[in-house]
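[1] Quick one: sequence and predicted model below, then my questions.
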Amino acid sequence: MSIRVRRVYASPEPQDGVRVLVDRLWPRGLSKDAARVDEWPKGLTPSTELRRWYHADERSYEEFAERYEAELAAPEAAELVEHVRELARKGDVTLLTASKSPEQSHAAVLARLLEA
């Protein structure tokens, strides 16, 4: 099982496997053909409230991660987490985000949760 986190703007690579966009909004300026996204489960994204809270005043990434994990425990999101985990059991999965710092984003939180 291999789960990677990459910027959606980076060119697709053969080792990406299933490419899963984990942002609520489509990345600005990127065509669907160029993105080569296989799945886009919007229910895996942080709520609008949590996203706004995190970006408001340099909030704690650790607290954001805890709040996001709590959101992912909700039934609908938990089903989607399990779906992506099942994809990862079958092969490589790349979580795609437009975030400028993927290592400090919701995608990194999700990747850690999926690998647990």
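    Right, received. Where do you want to start?
[2] CA atoms for contacts and neighbours, from now on please.
    Noted.
[3] how about the helices in this structure?
    With DSSP state H as the criterion, the chain has helices at 32-35, 48-56, 61-72, 75-90, 106-115.
[4] Please spell out which residues along the last one are buried.
    By neighbour count, with 16 or more other Cα atoms under 10 Å as the criterion, the buried positions of helix 106-115 are 106-111, 114.
[5] same thing with the fourth one?
    Neighbour-count burial for helix 75-90, counted by 16+ other Cα under 10 Å, picks out 77-78, 80-81, 84-85, 87-88.
[6] do the same with the third one
    Buried positions in helix 61-72, judged by neighbour count with 16+ other Cα under 10 Å: 64-65, 68-69, 71-72.
[7] again, but for the second one
    With burial defined by 16+ other Cα under 10 Å, the residues of helix 48-56 counted as buried are residue 54.
[8] Take this one as well and set it beside the first:
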Amino acid sequence: MALKRAYEAASPDDGLRILVDRLWPRGVSKEKADLDDWMKDIAPSTALRKWFNHDPAKWAEFRQRYKTELAQHPEQMAKLRELAQKQKVTLIFGARDTEHNEAVVLKDVLTAT
């Protein structure tokens, strides 16, 4: 499983490209995004996203809150795990901060089990 910003060019090495943001990345066309799926239901809730606001000081608390939200979507999580077992999956995100975003947490949760 890999992570990649939506603003980076798609590559055949990405495998299955799944956007995991609730909002579409600004300025990225559907053609450029070259996505296989958009799983916005497993993205952080609007309230959590706004609270976090990509503030690294809130990272630890964000991780915990987001993991709690992910537990409420067992079907989508099972689908992602199944896909990742069959082929390479790249989680696509729009955040500038490549270390403090929902895709990092999601990958950690998916690879921990």
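    Yes, it's here. Source: prediction; values computed, not measured.
[9] Would you mind reporting the TM-score between them?
    Superposed pair, TM-score by TM-score structural alignment, normalised by the length of the second structure: 0.93. Supporting alignment: 112 aligned residues with a Cα RMSD of 1.4 Å.
[10] thinking again about what came up before, now the buried residues of helix 61-72 of the first structure as JSON lines including distance to residue 4 of the first structure?
    Formatted as JSON lines, the buried residues of helix 61-72 of the first structure follow (distance: Cα to Cα, whole Å):
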{"residue": "64", "distance to residue 4 of the first structure": "20"}
{"residue": "65", "distance to residue 4 of the first structure": "17"}
{"residue": "68", "distance to residue 4 of the first structure": "19"}
{"residue": "69", "distance to residue 4 of the first structure": "18"}
{"residue": "71", "distance to residue 4 of the first structure": "21"}
{"residue": "72", "distance to residue 4 of the first structure": "19"}
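[11] What lines up with residue 105 of the first structure in the second structure?
    Using TM-score structural alignment as the criterion, residue 105 of the first structure maps onto residue 101 of the second structure.
[12] gap between its match and residue 83 of the second structure?
    Going from residue 101 of the second structure to residue 83 of the second structure by Cα to Cα, to the nearest Å gives 21 Å.
[13] same thing with residue 8 of the second structure?
    Shown here: residue 8 of the second structure relative to residue 83 of the second structure, a distance of 22 Å by Cα to Cα.
[14] Same check on residue 25 of the second structure?
    23 Å.
[15] Likewise for residue 45 of the second structure?
    Residue 45 of the second structure is 23 Å from residue 83 of the second structure, by Cα to Cα.
[16] go on, residue 14 of the second structure?
    For residue 14 of the second structure relative to residue 83 of the second structure (Cα to Cα), the value is 13 Å.
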